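S.K.: sequence plus the predicted model coming up.
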Amino acid sequence: MVKRTKQRLWKEGLQVENILADKGYSSEENYAFLEKQNLTIYIPPHGTYKGCPDGSTYNEREDHFTCPQAKVIPFRKVFLDYRTKTKKKEYRASSKLCKDCPIKATCIRKVKEKRITVTYYREEYERNDKRVYSHLGKQMKKIRQSRVEPVFGTLTQYLGMQKINVRGISGTKSACIWQQ
C-alpha cells in the first residue's frame, strides 16, 4: 500500500515523508519496512513491546545485556517465535554464571540460567519510540487524531459504512451517496 501510494503521489508531484498511524499498525516488520523506504514514522508501539528488561542494560556495540549484578548475558541465536510468528533474538547466560548469584531467587526463579528474549527489530522500535514520545511526535498524534480519525468516525457512525472498498476522494464520495 505504501509503495503504491508513494508512486501515485509522485506522479502528482507530491512526496511522502511522514507516516502517521495508530497502534493497530505497530509491528516490527512495518517499522523496518517503512524505515527502508526512507520514511519518518510515528506509530505508537502496541502494549506487548517492553524494551529492555528491568534492571538490565544493553550494550549495542558488543550486542549483549548486562544483568543487575554486572554479569554479561551474551547473544545466542535468532529464532522465529512460533506463537507470534515474529523474529526474535535470544540472550542467555550459562548456568554457572547464575549459580551463586545473590538475586537468583528473584531474577531467574526456578530455571537454571538467565534468558532474555527481545524482538529482532529492537533498534527500529527504540528509534520509533523516541520519535513518538518527542514534542514533534505529540504534535503528529494531534494531527492524526484531528484530521484522519474524525473522517472514519463520521463515515462509520453517521453514514453507516462498515468497510471502505474504494480509492480516492471521488470514489469515497460516490460510496457515501450510495450508502444513504
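M.R.: Great, that's in hand. Numbers count the residues shown, from 1 in each chain.

S.K.: from here on, contacts and neighbour counts on C-alpha atoms
M.R.: Noted.

S.K.: ok, now which ones touch the closest residue to Arg92 other than its chain neighbours?
M.R.: Nearest residue to Arg92, sequence neighbours excluded (Cα to Cα, 6 or more residues apart in numbering): Arg115, at 4.4 Å. Contacts for Arg115 (Cα atoms under 8 Å, 6 or more residues apart in numbering) come out as 73, 90-93.

S.K.: what's the burial count for Trp10?
M.R.: Trp10 has 12 neighbours, counted by other Cα atoms under 10 Å.

S.K.: please compare the first structure with the one that follows:
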Amino acid sequence: MSDRVPEHNFYRRLKEVLDLNFLYPMTKPYYGSSGQKSIDPVVFFKLCLVGYLENIISDRHLIQHSSMRLDFLYFLGYDIDEELPWHSTISRTRQLYPESIFEEVFTRVLRLCVEKGMVSGHTQAIDSAPIKANASMDSLELKVPKEDLETHLHHIRHISKIDKKKLQ
C-alpha cells in the first residue's frame, strides 16, 4: 500500500507525524472485555479526523468514501482488501465517548500537527454569504446624537453608493 501513496500526500505525511497511542489508556474505561471485538480507538479517531478534513458528516458516506481512497486506507492502517468497520459501529462508538474525550483528542492532535510543522497559523480563510438584512429601522439603537442623524445617514448612504460602484 505504501508504494501506491505518493510521498507528498497529506495523509501519508499525517500518518508519519501523528502518534495516537495516547488514545489507548484514555479510552480504556469505555471498553468492555467481553462480547464482540470493538473498533480500535485509533482507527475510530482517524476516521473522525478524515471526516472532519474531508467535510463528510455521514458515517455511511465516510466509510464508502474511505474504502475507495488508497491514501485514506494507508492512513487508517488498512490493506486494500480489508473491510472497514460498519458505519453503524462508527455511530455507536461516537456515542460511547463523552465530549471531553473528543476535546482532548482534538487539542492533542492539533498540538502534534503544530509541533511537526504541519500547521503554522499564517493563513486565514473566511467563508461568508451576503444575506439581506431583515431588521426594522425602528428597532435600531441610535449611536449618534439625534440632531446629527440625517447627516450621519447621508454619509452612510454615500459610502454605500461607493461600495456598490466598486462591485460593478
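M.R.: Arrived safely. Please read these numbers as outputs of a predicted model, since none were measured by experiment.

S.K.: just give the TM-score of the two.
M.R.: Superposed pair, TM-score by TM-score structural alignment, normalised by the length of structure 2: 0.26. Supporting alignment: 72 aligned residues with a Cα RMSD of 5.3 Å.

S.K.: before we move on, the earlier item: from the contacts of Arg115 of structure 1, which land in strands?
M.R.: Members of the contacts of Arg115 of structure 1 lying in strands (criterion: DSSP state E): 73, 90-92.

S.K.: and the closest residue to Phe79 of structure 1 other than its chain neighbours, what element?
M.R.: Spatially, and ignoring its direct neighbours in sequence, Phe79 of structure 1 is nearest to Lys88 (5.4 Å; Cα to Cα, 6+ apart). Assigned by DSSP states H and E, Lys88 of structure 1 belongs to strand 86-92.

S.K.: what's next to that strand, contact-wise?
M.R.: 64-65, 73-81, 113-121.

S.K.: quick check: what element follows that strand along the chain?
M.R.: helix 95-99.

S.K.: which SSE is immediately downstream of that following helix?
M.R.: helix 104-107.

S.K.: buried ones in that next one?
M.R.: Across helix 104-107 of structure 1, burial judged by 16 or more other Cα atoms under 10 Å covers 104, 107.

S.K.: now do stretch 125-141 of structure 1
M.R.: So for stretch 125-141 of structure 1, counting by 16+ other Cα under 10 Å, buried means 125, 128-129, 131-132, 137, 140-141.

S.K.: sitting in strands, which of those do you find?
M.R.: Using DSSP E, none of these sit in strands.

S.K.: let me have these in CSV, extended by distance to Gly168 of structure 1.
M.R.: Below are those laid out as CSV (distance: Cα to Cα, whole Å):
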residue, distance to Gly168 of structure 1
Tyr125, 31
Asn128, 29
Asp129, 31
Arg131, 29
Val132, 28
Gly137, 27
Met140, 23
Lys141, 23
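
S.K.: Leu9 of structure 1: which of these is nearest?
M.R.: Met140 (20.4 Å; Cα to Cα).

S.K.: so the closest one versus Cys107 of structure 1, what's the distance?
M.R.: Counting by Cα to Cα, to the nearest Å, the gap from Met140 of structure 1 to Cys107 of structure 1 is 39 Å.

S.K.: the longest helix in structure 2 is where?
M.R.: helix 149-167 (DSSP state H).

S.K.: tell me what that helix is packed against?
M.R.: Judged by 3 or more Cα pairs under 8 Å, 6 or more residues apart in numbering; DSSP states H and E, helix 149-167 of structure 2 has no packing partners among the helices and strands.

S.K.: so which residues of structure 2 form helices?
M.R.: With DSSP H as the criterion, structure 2 has helices spanning 10-17, 23-27, 41-53, 59-68, 70-76, 87-96, 99-115, 149-167.

S.K.: just those: most buried one?
M.R.: helix 70-76 (a mean of 20; mean count of other Cα atoms under 10 Å).

S.K.: helices or strands up against that one?
M.R.: By 3+ Cα pairs under 8 Å, 6+ apart, helix 70-76 of structure 2 packs against helix 10-17, helix 41-53, helix 59-68.

S.K.: rerun that using 7 Å as the cut-off
M.R.: helix 10-17, helix 59-68 (3 or more Cα pairs under 7 Å, 6 or more residues apart in numbering; DSSP states H and E).

S.K.: just want the angle from the first one to helix 41-53.
M.R.: Meaning helix 10-17 of structure 2. Inter-element angle recorded for helix 10-17 of structure 2 and helix 41-53: 140 degrees (by axes from the mean of the first three to the mean of the last three Cα atoms, to 10 degrees).

S.K.: any chance you could map the helices in structure 1?
M.R.: Using DSSP H, helices in structure 1 cover 2-11, 28-36, 95-99, 104-107, 122-132, 135-143, 149-157, 168-179.

S.K.: what's the closest of the ones you listed to Tyr58 of structure 1?
M.R.: Closest among those, using Cα to Cα: helix 122-132, at 10.9 Å.
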